[in-house]
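**Student:** coords please:
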Amino acid sequence: MNGLRGIWLITLALVFLSSIGGAADILRWVDEQGVVHFTDSEKNIPEKFRAKATRIKASGPPPPDASPLTVTSVPYQKRGELMTVQATLNEKTAANFIVDTGASYTTISQATARQLDIDLEKDYPILHFQTANGVIQAPLVSLQSIEVGGLKLKDISVAVHDVFPDPAVTGLLGLNFLSQFRVDIDNKNSLLNLERK
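**Tutor:** The predicted structure follows:
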């Protein structure tokens, strides 16, 4: 596999074999306009779309900071078939994440870990995860925060691994961030709509 297609298949195949913390069921469905929706309750899916909804498992961090329930629209950019969003790590480091609903955990590159002064020589828990190219090991580290579109989660675990060859891409934004929100992907307007649960 090579090029963007190969990376896209790898990110879709990213399923972590280690489980840390409790898992929550997330339902994914697509409406007639092609907008992808995520919800934690079947009652939120119109009846005509329920049969085609798919169930995903996600491990999440502690509950996010309390704030009013409002929808935040985050612009995304396309890189071939991939969707990327801007983020801020630990309130200081800019990041460019591929949005990957197939990844249980968010990942960052080794270069980003160094920018955040994370000492990768320390004894961190090791995750084993399956990619299209085989099983890969990655240390699991804790970030003070990840912020996307003004929405911040604190004390969130991320895996450190160079998933994407382009240095402009920080890593993958996975379900341990995304599952804390109701998510709509508006392909027509290139927006990732997030609403706190």
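**Student:** From now on I want contacts and neighbour counts done on CA atoms only, so please keep to that.
**Tutor:** Fine.
**Student:** Residue 107 is in contact with residue 169, correct?
**Tutor:** No - counting by C-alpha atoms under 8 Å, residue 169 stays clear of residue 107, with 10.8 Å between them.
**Student:** So for these two, which sits in the more crowded spot?
**Tutor:** residue 107 (26 against 20; other C-alpha atoms under 10 Å).
**Student:** Point to the residue nearest the middle of the protein.
**Tutor:** residue 174 (1.9 Å; C-alpha atoms, centre = their mean).
**Student:** Following up with a second sequence; could you model it the same way so I can compare the two?
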Amino acid sequence: MGQQRFDPRRNIILVEARIEGKKNRWTSLQMALDTGASLTVIPWSAAEMLGLDPARSRRRVRFMTGSGMEAAPVLTVDAVEVLGVQISRVPVLCHDLPQRSLVDGLLGLSFLKHCRISVDFKSGILSIEPSRR
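**Tutor:** As a prediction, this is how the structure comes out:
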């Protein structure tokens, strides 16, 4: 199980995620824990750095943003690792968040649904462990 402290007074919980793409290429991203996001979201530049080509993805999804409906490609990365918990074959949405964002991407349900998560606001501790199957 991995744990980290967070500031319960803030409106965001930040985590560092390591993403694995093709040929064992890894990158680290600052992400917001987002249980409202169906998919984990990474920027296009990260997908390309991982050896993936978002423009060639056959799967696209439509989603609502602050500026209206948008469509973006969905890819599957080899792994996502957060706080020592690694999940394989995670679908991710390739979409650049606004530049004013505090994060590179969103850690969504495509990763979180494979984990047991505890968010202790009183103590300011986030705990993540893989689900037992």
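**Student:** quick one: what's aligned to the residue nearest to the centre of the first structure in the second structure?
**Tutor:** In the second structure, residue 174 of the first structure lines up with residue 108, judged by TM-score structural alignment.
**Student:** Next up, the contacts around that match.
**Tutor:** Listed by C-alpha atoms under 8 Å, 6 or more residues apart in numbering, the contact partners of residue 108 of the second structure are 33, 34, 35, 36, 37, 38, 39, 40, 41.
**Student:** try residue 95 of the first structure
**Tutor:** 86, 87, 88, 89, 169, 170.
**Student:** Report how many residues lie close to residue 36 of the second structure.
**Tutor:** Residue 36 of the second structure has 10 nearby residues by other C-alpha under 10 Å.
**Student:** Identify the residue of the first structure aligned to it.
**Tutor:** Under the alignment (TM-score structural alignment), residue 36 of the second structure maps onto residue 102.
**Student:** Make sure that match is indeed in a strand.
**Tutor:** No - counting by DSSP: H, G, I helix; E, B strand; the rest coil, residue 102 of the first structure is not part of a strand but coil.
**Student:** Distance of it relative to residue 47 of the first structure?
**Tutor:** 25 Å (C-alpha to C-alpha, to the nearest Å).
**Student:** How about residue 77 of the first structure?
**Tutor:** For residue 77 of the first structure, the distance to residue 47 of the first structure - C-alpha to C-alpha - is 32 Å.
**Student:** Just want to know which of the two has more residues nearby.
**Tutor:** It is residue 77, of residue 77 of the first structure and residue 47, that has more neighbours when counted by other C-alpha under 10 Å, with 14 against 9.
**Student:** if we can go back for a sec, excluding its backbone neighbours, what's nearest the match of residue 174 of the first structure?
**Tutor:** With C-alpha to C-alpha, 6 or more residues apart in numbering as the criterion, residue 108 of the second structure has its nearest non-adjacent residue at 4.1 Å, and that residue is residue 40.
**Student:** Contacts only, for the one you found.
**Tutor:** 91, 92, 93, 105, 106, 107, 108, 109, 110, 111.
**Student:** now swap in residue 82 of the second structure and tell me
**Tutor:** Neighbouring residues of residue 82 of the second structure by C-alpha under 8 Å, 6+ apart: 2, 15, 16, 17, 18.
**Student:** Can you tell me the SS state at residue 112 of the first structure?
**Tutor:** With three-state DSSP as the criterion, residue 112 of the first structure reads helix.
**Student:** Same check on the one 5 residues further on?
**Tutor:** The three-state assignment at residue 117 of the first structure reads coil, by three-state DSSP.
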